[in-house]
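Chemist: Next come a sequence and a model predicted from it.
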Amino acid sequence: ASFSKTQKLGNVEDTAAFALETETGAPVQILLCWRTQGTHLDGQLTVVGSKGSLKVQPWEGIRFESEAKTVARTFFQDGSTIAERALVGIQGAIQEFVDSIRQGRLPEPRPEESLTSQSIIEEAYRTQCLAG
């Protein structure tokens, strides 16, 4: 993992890059960045396989491309604001939390899954500190 302070925001990491390998040897690269003040929200997940590629842009839509065809779908109405788009994304998470309380069950994702994510982040920091 590597971290940088590209936006000169002081002691804040605004970029994180991870290079991982799955048990089957497939490479995985993850790049996370804060957006620059005043710019649009961006983000994407690209999965490249032997039969095509899938690009997920959370603030826009999805696109699957293969030799045979291309399929695309947008998530939001044209002209919707960042706040409107964020509300769509968080409504399901809030509803799941409320439902779990009402039904007397643990929410999905479960708390221990969130702790696993936190452990991965902390290990990346630890590894970076050891690398100097």
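Modeler: Received, thanks. Residues are numbered from 1 along each chain as shown.
Chemist: switch to C-alpha atoms for all contacts and neighbour counts from now on
Modeler: Will do.
Chemist: OK, contacts around the closest residue to residue 55 other than its chain neighbours?
Modeler: Among residues not flanking residue 55 along the chain, residue 46 sits closest, at 4.4 Å (Cα to Cα, 6 or more residues apart in numbering). By Cα atoms under 8 Å, 6 or more residues apart in numbering, the residues touching residue 46 are 53, 54, 55, 56.
Chemist: before we go on, here's another structure to hold up against the first:
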Amino acid sequence: MRAMPAALVLALAMPPAMAQAPAASGWEAQAAAWAPALTACLAGQGRAMVVEAWAEGAALTARLLLPEGGRQDCLVRGGAVLARAPAGPKRPGEGLRAFMMERRCVDAWRVVDATGREVGWLAYPGCG
């Protein structure tokens, strides 16, 4: 019997929940840093998820996909929601990734802050 390469052994030993999101180039690359703002926008919105986010000076806008299928823009600054409004026009790349508070599918990636604390999950919108 041949020995398995160490990298394969580690990959097989790591449970899916411990997997980290692959390197990202879109808004999701900031998900850990933006987690307090994203969490504030998701509060009280049921099983909504963030499908796009962008910074506007000191504020952040999170585009939410609501449980009933509607879309909402949430403006937040300093962890406080300033405004909620119907979503504007679809942005390029919107909906390729989704940030959510709980793991809803097996291939979701855990988002952790600088201390290693879980702050949410990244997946695709169909996950939830």
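Modeler: Ah, there it is. The model shown is predicted, which means the values in this text are computed figures rather than measured ones.
Chemist: TM between them?
Modeler: Once superposed, the chains reach a TM-score of 0.23 (TM-score structural alignment, normalised by the length of structure 2), with 56 aligned residues with a Cα RMSD of 5.1 Å.
Chemist: Make JSON lines from the contacts of residue 46 of structure 1 and add distance to residue 85 of structure 1, secondary structure and neighbour count to it.
Modeler: Shown next, in JSON lines, are the contacts of residue 46 of structure 1 (distance: Cα to Cα, whole Å; DSSP: H, G, I helix; E, B strand; the rest coil; neighbours: other Cα atoms under 10 Å):
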{"residue": "53", "distance to residue 85 of structure 1": "25", "secondary structure": "strand", "neighbour count": "16"}
{"residue": "54", "distance to residue 85 of structure 1": "21", "secondary structure": "strand", "neighbour count": "18"}
{"residue": "55", "distance to residue 85 of structure 1": "19", "secondary structure": "strand", "neighbour count": "16"}
{"residue": "56", "distance to residue 85 of structure 1": "15", "secondary structure": "strand", "neighbour count": "19"}
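Chemist: Residue 100 of structure 1: which of those is nearest?
Modeler: Closest approach between the contacts of residue 46 of structure 1 and residue 100 of structure 1, by Cα to Cα: residue 56, at 28.3 Å.
Chemist: so how far is residue 112 of structure 1 from the nearest residue to the closest one once chain neighbours are set aside?
Modeler: Of all residues not flanking residue 56 of structure 1 in the chain, residue 62 sits nearest, at 4.5 Å (Cα to Cα, 6+ apart). Separation of residue 62 of structure 1 from residue 112 of structure 1 (Cα to Cα, to the nearest Å) stands at 29 Å.
Chemist: Residue 7 of structure 2: what secondary structure?
Modeler: The local conformation at residue 7 of structure 2, judged by DSSP: H, G, I helix; E, B strand; the rest coil, is helix.
Chemist: Distance of it relative to residue 13 of structure 2?
Modeler: Taken as Cα to Cα, the span from residue 7 of structure 2 to residue 13 of structure 2 is 10 Å.
Chemist: Over to residue 120 of structure 2?
Modeler: Using Cα to Cα, we find residue 120 of structure 2 at a distance of 22 Å from residue 13 of structure 2.
Chemist: With residue 99 of structure 2 instead?
Modeler: Using Cα to Cα, residue 99 of structure 2 is found at 25 Å from residue 13 of structure 2.
Chemist: between these two, who's got more neighbours?
Modeler: Per other Cα atoms under 10 Å, whichever of residue 99 of structure 2 and residue 13 has more neighbours is residue 99, with 31 against 9.
Chemist: All good on my end, thank you.
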